[in-house]
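*Asks:* any chance you can model this:
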Amino acid sequence: MSRPLAPEVSAAVRQGAGVAVATGLYGISFGALAVVAGLSVAQTAALSLLLFSGGSQFALIGVVAAGGSPLAAVATSTLLGARNMLYGAVVSPLLSLHGWRRAVAAQVTIDESTAVAVGQRTPAAVRAGFWTAGVGVFVLWNAFTLVGALAGDALGDPRAWGLDAAAGAAFLALVWPRLAERRAQAVAGLAVVVTLALVPVAPAGIPVLAAAGVAIVVGATAPAAPPPATGTEADR
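*Replies:* Presented below is the predicted three-dimensional model:
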């Protein structure tokens, strides 16, 4: 008989699975919009399989749909995807992986897997949350991308189904509990101000990187915060 999972690990798995489902369903929207923008079903599926970064993928097809050059599309997508390097720096010491496992982890280091991982309190829960969210999103995102691409115009505007809000809502649910401290609230507020100021004037990707830069600057210059109080999952 297998040993039951520790409560914090079970909670991390449930959290990761919930995020994976919400984010994966959003893949329908990407698949449909990519085909409408002029990509073939095969190109759309390959983009999700190889690039696997929702924001970068939407940025790419946005440039394509607007008639931009392939170089502009790739540059915009790459710029927005640069944030994943920051995520890698965060989760790498938490996971302590080597060899092929490190390469696999790099492919599934995304917004959702990082958010779930850093929200846990034990090493086992960090690993469980990261892999459940990362692999879960990868599988479901690619599956539903294909569904959306095959459906194409039959779905109409995917935003009418609310799929554009599902991933954002799930991510907000992960971030919200971590804003209890005043420092976190101040950083989040400043990041929002910087993002809103840059969105109308900066290329896609710059506002996201600037918002991440706010957290980096604050973390590098502010005095260290006291360690969080210990507690169980039920205490959160």
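
*Asks:* from here on, contacts and neighbour counts on C-alpha atoms
*Replies:* Will do.

*Asks:* residue 105: neighbour count?
*Replies:* Number of residues near residue 105 (other CA atoms under 10 Å) recorded here: 21.

*Asks:* how near is it to residue 10?
*Replies:* 20 Å (CA to CA, to the nearest Å).

*Asks:* so what's the gap between the helix or strand harbouring residue 145 and the chain middle?
*Replies:* For residue 145, the element it lies in under DSSP states H and E is helix 123-151. Distance of helix 123-151 from the chain centroid (CA atoms, centre = their mean, to the nearest Å) equals 10 Å.

*Asks:* what helices or strands is it leaning on?
*Replies:* The elements that helix 123-151 packs onto, with contact taken as 3 or more CA pairs under 8 Å, 6 or more residues apart in numbering; DSSP states H and E, are helix 7-37, helix 41-50, helix 83-95, helix 111-118.

*Asks:* what's the first helix or strand after it?
*Replies:* Per DSSP H and E, the helix or strand that comes after helix 123-151 is helix 163-175.

*Asks:* quick one more, to check against the first:
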Amino acid sequence: MTPEDRFEVRAAVRQAVSVSIATGLYGISFGALSVVAGLDLAQTMVLSLLLFSGGSQFALIGVVASGGTSGAAITTAGLLGLRNTLYGAQLSPLLALHGWRRVLAAHLTIDESTAVATAQKSRAALRAGFWWTGIGIFVVWNLLTLVGALAGDAMGDPKAWGLDAAAGAAFLALLWPRLASRVMQLTAALAVVVAVALLPFVPPGIPVLAAGAVAIVIGQVARQPRQPVTVTEYVPDGAANVPQDGGGEQTPGSSDPDDPGDVGRPGGPSDRTEEP
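*Replies:* Below you'll find the predicted structure:
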């Protein structure tokens, strides 16, 4: 690993740690809200450990708290969790994992781990950013979910602590540097407009998927065309038989009609004398 790669890996780890702390803090809010919604401590922790997708977790307990059926809660959480499928399709060829590591990576593929990973420039930094963010959030989130579930009603309204803004602020900090180009700005603006416009009319999760579809369409349309082959890249037929250090000299057996032959070379026509 080059010094530049090591520097990028360290930067990715620092970014991952800061995002893990900011996002994991919101776990205490989930734990408290889950208990208030009617789930006990064990149910809250199993849900958090196995589902591990913040938006889907909050969507599920929101349906439960409003008196919805278990089927409605699972469907809502599942629709919102479909976005992780898009993340997985993007990260799979970049991480190139197999076996149990691939299964673990699938469980840790969330908004923040994807954002940190894809913001990196090198493969080593990408992998470090993904693993440190995914594992960091998993640990901090679930520990604070336990704290929130134990505290329960004693915390009051978790939103009064301002923790609901921590995860959004961390994600915005990751997104902001990537909005430098006009294409990225247009993509973000259209995604927001589509998501907000759909909110009153469709189930939770659909606006997020629609916003993702907008980004995919714009990405395909704005893809840079392949650069044409330049003159210097063109290799004519038979050029492989021409040595590069022989002054354009051809190998025996070549038959170029414009080749001057052996004129000017020792043993060539200009150096031979005619027999009398």
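
*Asks:* superposed, what's their TM-score?
*Replies:* Overlay of the two chains. TM-score (TM-score structural alignment, normalised by the length of the first structure): 0.92; 225 aligned residues with a CA RMSD of 1.6 Å.

*Asks:* among the helices and strands packed on helix 123-151 of the first structure, which is nearest residue 194 of the first structure?
*Replies:* Judged by CA to CA, the one of these that comes nearest to residue 194 of the first structure is helix 83-95, at 15.9 Å.

*Asks:* superpose on the second structure and give me the mean offset of that closest one.
*Replies:* Compared with the second structure after fitting, helix 83-95 of the first structure deviates on average by 0.6 Å (mean CA distance after the TM-score superposition for the first structure).

*Asks:* in the second structure, what stretch matches that helix?
*Replies:* On the second structure, the counterpart of helix 83-95 of the first structure by TM-score structural alignment is residues 83-95.

*Asks:* tell me the contacts of the spatially most central residue of the first structure?
*Replies:* In the first structure, the centroid-proximal residue (CA atoms, centre = their mean) is residue 111; its distance is 2.2 Å. Shown in contact with residue 111 of the first structure (CA atoms under 8 Å, 6 or more residues apart in numbering): 84, 87.

*Asks:* could you rerun that using 6 Å?
*Replies:* Residues near residue 111 of the first structure by CA atoms under 6 Å, 6 or more residues apart in numbering: none.

*Asks:* now it: how far from residue 44 of the first structure?
*Replies:* Taking CA to CA, one finds residue 111 of the first structure at 21 Å from residue 44 of the first structure.

*Asks:* how about residue 59 of the first structure?
*Replies:* On the measure of CA to CA, residue 59 of the first structure and residue 44 of the first structure end up 13 Å apart.

*Asks:* one more: residue 119 of the first structure?
*Replies:* Note on residue 119 of the first structure: its distance to residue 44 of the first structure, by CA to CA, is 32 Å.

*Asks:* go on, residue 101 of the first structure?
*Replies:* 27 Å.

*Asks:* which one's more surrounded, those two?
*Replies:* Set residue 101 of the first structure next to residue 44 and count neighbours by other CA under 10 Å: residue 44 wins out with 25 against 11.

*Asks:* now do that one against residue 120 of the first structure, distance only.
*Replies:* Per CA to CA, residue 44 of the first structure is found 34 Å from residue 120 of the first structure.

*Asks:* what does residue 40 of the first structure give?
*Replies:* Per CA to CA, residue 40 of the first structure is found 40 Å from residue 120 of the first structure.

*Asks:* which one's more surrounded, these two?
*Replies:* For residue 40 of the first structure versus residue 120, neighbours defined as other CA under 10 Å are more numerous around residue 120 (20 against 15).

*Asks:* state the three-state secondary structure for that one.
*Replies:* Counting by DSSP: H, G, I helix; E, B strand; the rest coil, the backbone at residue 120 of the first structure sits in coil.

*Asks:* how about it, nearest residue that isn't a chain neighbour?
*Replies:* Nearest non-adjacent residue to residue 120 of the first structure, counting by CA to CA, 6 or more residues apart in numbering: residue 126, 5.3 Å away.

*Asks:* what about that neighbour, neighbour count?
*Replies:* Neighbour count for residue 126 of the first structure, taken as other CA under 10 Å: 24.

*Asks:* equivalent analysis for residue 103 of the second structure, please.
*Replies:* Residue 103 of the second structure has 11 neighbours, counted by other CA under 10 Å.

*Asks:* host element of it?
*Replies:* Per DSSP H and E: residue 103 of the second structure is located in helix 100-107.

*Asks:* check the fit of that helix onto the first structure and give the mean distance.
*Replies:* Average distance, helix 100-107 of the second structure versus aligned residues of the first structure after superposition (mean CA distance after the TM-score superposition for the first structure): 0.6 Å.
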